[in-house]
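Q: Following is a predicted model, sequence given first.
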Amino acid sequence: MNIVEINAMILALECGAMSLAQVVSWADELIIEFAVPDDRLFDVSTAKHINDAVIALQAFGDSESQSIVAQKAFHLFSVGIEQSLTSHEQVAQKIYYMALADQIPHEEAEGHMFSFWDELDLANAGVYGNPADIRHELVMFIRRYES
């Protein structure tokens, strides 16, 4: 099991870019694959709520490479938006909190990670900016830094 992938799945689950069903299916596949599966996979497989799955995945620990986790998470965010699993607003909020937690895919990305959530909020409220343009910029930003 890849700890970077697991940590990225946590971030994606938290903003709706991955569904509980996807994570449960991932765990089920690994349980079947291994003759003696990791016990922690059973907690993920039997999770009934996203928070339960997040807690179960957190039991695997943290990756030492937060930038690679962020890059993988950005990929999951991009897929989640494409598949309409999550909204641009949820992803913008998540990347804001990732920046606060120093979970940054590349040092150039940090400043922009703070801006999208506010920009979308202002545009959606009709105060300033076009929501469609900002959503497009967000997707392009995510794709630039995904792995």
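A: The structure has been received and is ready for your questions.
Q: Only C-alpha atoms from now on, for both contacts and neighbour counts.
A: OK.
Q: what about residue 41, neighbour count?
A: Residues lying near residue 41 (other CA atoms under 10 Å) number 22.
Q: give the contact list for the nearest residue in space to it that is not next to it in sequence.
A: Excluding the flanking residues, the one nearest residue 41 by CA to CA, 6 or more residues apart in numbering is residue 27, at 5.5 Å. Contact analysis of residue 27 by CA atoms under 8 Å, 6 or more residues apart in numbering lists 41, 42, 44, 45.
Q: Next one for the comparison:
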Amino acid sequence: MSPRDPSGALFRYFIGDSEMGLGHIDAAIAEFRKAIDLGQRGFFVYTDLAAANALSGKMDEAQAALAEARRLNPAITVKWMKERAVTPAIIDGLRKAGLPEECKRCEHTLACPGCSGGYVTRANRLGIQSWRVASTTVGMSRHAS
């Protein structure tokens, strides 16, 4: 893979996810860090890095990665992640890292505008409750709070 490949960061993320699936936690951590170093800034790379660090017992690093993931997407909870078909290893690691099971203030399953600091889906504003419908028909947006 070329170091100048614009898709390199995403490929590194996918390699890290594959390593997690194989149970190679330290290799996954290295790949997630490479993805971040190459410019991957989505919350998902930080959630997976948090999970991998927690599973390897590196709780300080896990909590730092989880804090960054929640800064990028304050709506994430264990319930939110499980609804998006995240692997059991990632869910277990996120629990160990301290990700809350669900929103403490409401029962929303999509990103909650009242509890998440402004991260909502257009589907949520339109009252669509199915994430699969929301993700394929109207997509995600961020509004000013």
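A: Structure received. All values reported here derive from a predicted model rather than from experimental measurement.
Q: TM-score them against each other, please.
A: The TM-score (TM-score structural alignment, normalised by the length of the second structure) is 0.28; 82 aligned residues with a CA RMSD of 5.8 Å.
Q: Now do the buried residues in the host helix or strand of the residue nearest to residue 41 of the first structure.
A: Assigned by DSSP states H and E, residue 27 of the first structure belongs to helix 20-33. Neighbour-count burial for helix 20-33 of the first structure flags 20, 23, 24, 27, 28, 30, 31 (criterion: 16 or more other CA atoms under 10 Å).
Q: State the distance from the fifth one to residue 115 of the first structure.
A: If you measure residue 28 of the first structure against residue 115 of the first structure using CA to CA, to the nearest Å, the figure is 38 Å.
Q: So which elements touch the lengthiest helix in the first structure?
A: In the first structure, taking DSSP state H as the definition, the longest helix is helix 66-82. Applying 3 or more CA pairs under 8 Å, 6 or more residues apart in numbering; DSSP states H and E, one finds that helix 66-82 of the first structure makes contact with helix 3-14, helix 131-145.
Q: Highest mean neighbour count out of the ones you listed?
A: Among these, helix 3-14 has the highest mean neighbour count (mean count of other CA atoms under 10 Å), at a mean of 22.
Q: got the angle for it vs helix 66-82?
A: On the basis of axes from the mean of the first three to the mean of the last three CA atoms, to 10 degrees, helix 3-14 of the first structure is oriented at 40 degrees to helix 66-82.
Q: who does helix 3-14 of the first structure touch, helix- and strand-wise?
A: helix 50-58, helix 66-82.
Q: Secondary structure element holding residue 41 of the first structure?
A: helix 39-45.
Q: Any buried residues in that helix, and which?
A: Neighbour-count burial for helix 39-45 of the first structure, counted by 16+ other CA under 10 Å, picks out 41, 42, 43, 44, 45.
Q: of the helices and strands packed on helix 66-82 of the first structure, which approaches residue 77 of the first structure most closely?
A: When those are compared by CA to CA, helix 3-14 sits nearest residue 77 of the first structure, at 6.2 Å.
Q: can you map out the strands along the second structure?
A: In the second structure, the strands defined using DSSP state E lie at 119-121, 140-142.
Q: From the buried residues of helix 39-45 of the first structure, pick the one nearest residue 141 of the first structure.
A: Of all these, the one sitting nearest residue 141 of the first structure is residue 44; the distance, using CA to CA, is 30.8 Å.
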